[in-house]
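Q: here's a sequence, model it:
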Amino acid sequence: MSSQQIVLASTSPFRRELLQRLKISFTTANPETDEAVLDGETPPQTALRLSEAKARAVAANYKDALIIGSDQVAFLGDQIFGKPGNHENAVRQLQAMRGQTVNFFTGLCLLNTQTGKAHVCGVPTLVTLRDLSDEEIENYLKLEQPYHCAGSAKSEGLGIALIARMQGEDPNALIGLPLIALCEMFRQEGIRIL
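A: Here you go, the predicted model:
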């Protein structure tokens, strides 16, 4: 089994909480990455690029580590639903998404700083929102204030009441860290979870 340090390149309490479920020792680091979308980039390409960029952003501080980077982009057609930042933007996002199926695409990277090898994959989760009334949207936002969450909702909280159905291979991906894919990446790097 590898003795490399495991680093989560994220300040998200939700990703930290998910990684703790694996009962492994890890540290966190702030990747301080520019999350702007590049011209001509598709939402999945953005999520994949940023997941690796976040891992590489902290790599210089860890010479013998496995660094986890993750990024999520929510999109419907060519419309991207990022972190709304405030109430008004969140209302607009939820109004645009109600009754629709939105792809919450999560990019994941596991970077081995000793070898330079990066495992990168994407995990889509299709979320169909209920046909929400304006009153339901307002009530939800006042109660949960998910202004720092892509798509203006937290499925791990009250946001689950907004959802009609979900389709995906890993329920953890919607929260921001696809643990099934991560466990496979760990196995490829010699880390045993069990």
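Q: make it CA atoms for all contacts and neighbour counts henceforth
A: Fine.
Q: which residues touch stretch 13-20?
A: Defining contact as CA atoms under 8 Å, 6 or more residues apart in numbering, one finds that stretch 13-20 is touched by 8, 10, 28, 172, 175-177, 179.
Q: make that stretch 169-178, sorry
A: The contact list for stretch 169-178, computed with CA under 8 Å, 6+ apart, reads 14-15, 18-19, 70-72, 104-106, 108, 123-125, 154-156, 179-180.
Q: of the residues you listed, grab the buried ones for PyMOL.
A: This is how PyMOL selects the buried members of the contacts of stretch 169-178, with burial counted by 16 or more other CA atoms under 10 Å:
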select buried, resi 14+15+18+19+70+71+72+104+105+106+108+123+124+125+154+155+179
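Q: among the contacts of stretch 169-178, which are located in helices?
A: Of the positions in the contacts of stretch 169-178, 14-15, 18-19, 179-180 sit in helices, assigned by DSSP state H.
Q: take the residues you listed and lay them out in a markdown table including distance to residue 39.
A: Converted to a markdown table, the ones in helices among the contacts of stretch 169-178 look like this (distance: CA to CA, whole Å):
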| residue | distance to residue 39 |
| --- | --- |
| 14 | 29 |
| 15 | 28 |
| 18 | 32 |
| 19 | 32 |
| 179 | 30 |
| 180 | 31 |
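Q: do a quick rundown of the helices in the chain.
A: For the chain, the helices defined by DSSP H cover 13-20, 43-59, 87-97, 134-144, 171-175, 179-188.
Q: nearest to residue 35, out of those?
A: Smallest distance to residue 35 across the helices of the chain (CA to CA): 6.8 Å, for helix 43-59.
Q: which residues touch the closest one?
A: Outside helix 43-59, the residues within contact range by CA under 8 Å, 6+ apart are 9-10, 29-33, 35, 37-38, 67-75, 80, 105-111, 113, 118, 120-122.
Q: second chain to compare with the first, below:
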Amino acid sequence: MDEPRPALILGSTSPYRRELLERLRLPFSVIRPEVDETPLPGEAPADLALRLALAKARAAARIAGGQHADPVVIGSDQVADLNGQPLGKPGNHQCATEQLRQMRGRTVLFHTAVTLLRPATRYEQTVMATVTVRFRPLQDEEIERYLAAEQPYDCAGSAKAEALGITLLEGIESDDPTALIGLPLIRTCALLREAGLQLP
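A: Below is the predicted model of the structure:
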């Protein structure tokens, strides 16, 4: 008799992470983790991403534990890093404009952390994928045209590289291509296998 499949939970309401996880063709449900994303004083961008991924997974696991006997929970967070300063989601046009002006002609690191929890087996692991992104020396009118067309106000660093934001860039270096979109699937697959899930 087959063992029941553990319930896979995405602890995120990001439509980008949901679309990426759907690529694995595993059934999953979504839980919104209530987590304060404010950086701690002096917290490095990479540390912020790691802390928030873990906090989101744990918050979602607490909710999932009341709904499922054996939840497997994914939490993830992305923070853009400009010379050690964190850049989060801009939220509006003015902040997005300021972010892109800061990043033009510069190299930005995008840290995407992912945590996987399986409380029933006490499995807990957090890993990081860092993507190096080189921005072109953008003109103000290019920034304005891009923002009017894409409105990437829910994206860390204000640039959707999977869409029109690719026109803003000179180069991307990554060993986990989906990390820049919001969920490093190569690392996520490795964690899922370690936690006991079977992937195609």
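Q: ok, back up a step: please identify the most buried of the helices of structure 1.
A: When you average the neighbours per residue for each of the helices of structure 1 (mean count of other CA atoms under 10 Å), helix 43-59 leads with a mean of 24.
Q: output the residue interval of structure 2 matched by that helix.
A: Aligned using TM-score structural alignment, helix 43-59 of structure 1 spans residues 45-61 in structure 2.
Q: how about stretch 90-98 of structure 1?
A: Stretch 90-98 of structure 1 maps onto residues 96-104 of structure 2, going by TM-score structural alignment.
Q: list the contacts of that stretch.
A: Outside stretch 96-104 of structure 2, the residues within contact range by CA under 8 Å, 6+ apart are 82, 87, 90, 135-138, 140, 143-144, 147, 152-153, 157-158.
Q: can you say which of those residues are buried?
A: Buried among those by 16+ other CA under 10 Å: 82, 87, 90, 135-137, 143, 147, 152-153, 157-158.
Q: hmm, back to that, work out the gap between the match of helix 43-59 of structure 1 and the centre of the chain.
A: Relative to its parent chain, stretch 45-61 of structure 2 has a centroid offset of 10 Å by CA atoms, centre = their mean, to the nearest Å.
Q: neighbours of residue 60 of structure 1, how many?
A: Using other CA atoms under 10 Å, residue 60 of structure 1 is surrounded by 10 other residues.
Q: and the most centrally placed residue in structure 2, how close does it get to residue 119 of structure 2?
A: For structure 2, the residue nearest the mean C-alpha position is residue 182 (3.2 Å; CA atoms, centre = their mean). The gap separating residue 182 of structure 2 from residue 119 of structure 2 is 24 Å, by CA to CA, to the nearest Å.
Q: then residue 9 of structure 2?
A: Separation of residue 9 of structure 2 from residue 119 of structure 2 (CA to CA): 12 Å.
Q: same drill for these two, tell me which one is more crowded.
A: Between residue 9 of structure 2 and residue 119, counted using other CA under 10 Å, residue 9 has the larger neighbour count: 23 against 17.
Q: trace the more buried one over to structure 1, please.
A: Aligned counterpart of residue 9 of structure 2 in structure 1: residue 7 (TM-score structural alignment).
Q: test my guess that its match contacts residue 64.
A: No: judged on CA atoms under 8 Å, residue 7 of structure 1 makes no contact with residue 64 at a distance of 10.3 Å.
Q: tell me roughly how far the match of helix 43-59 of structure 1 lies from structure 1 on average.
A: By mean CA distance after the TM-score superposition for structure 1, the fitted stretch 45-61 of structure 2 averages 0.6 Å away from its aligned residues in structure 1.
Q: counterpart of residue 155 of structure 2 over in structure 1?
A: By TM-score structural alignment, residue 155 of structure 2 lines up with residue 149.
Q: ignoring the adjacent residues along the chain, who's closest to that match?
A: Once flanking residues are discounted, residue 149 of structure 1 sits nearest to residue 83: 4.9 Å by CA to CA, 6 or more residues apart in numbering.
Q: related to what we said a few turns ago, among the buried ones among the contacts of stretch 96-104 of structure 2, which lie within strands?
A: 82, 87, 135 (DSSP state E).
Q: adding distance to residue 54 of structure 2, write those residues out as TSV.
A: Output for these, formatted as TSV (distance: CA to CA, whole Å):
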residue	distance to residue 54 of structure 2
82	23
87	19
135	30
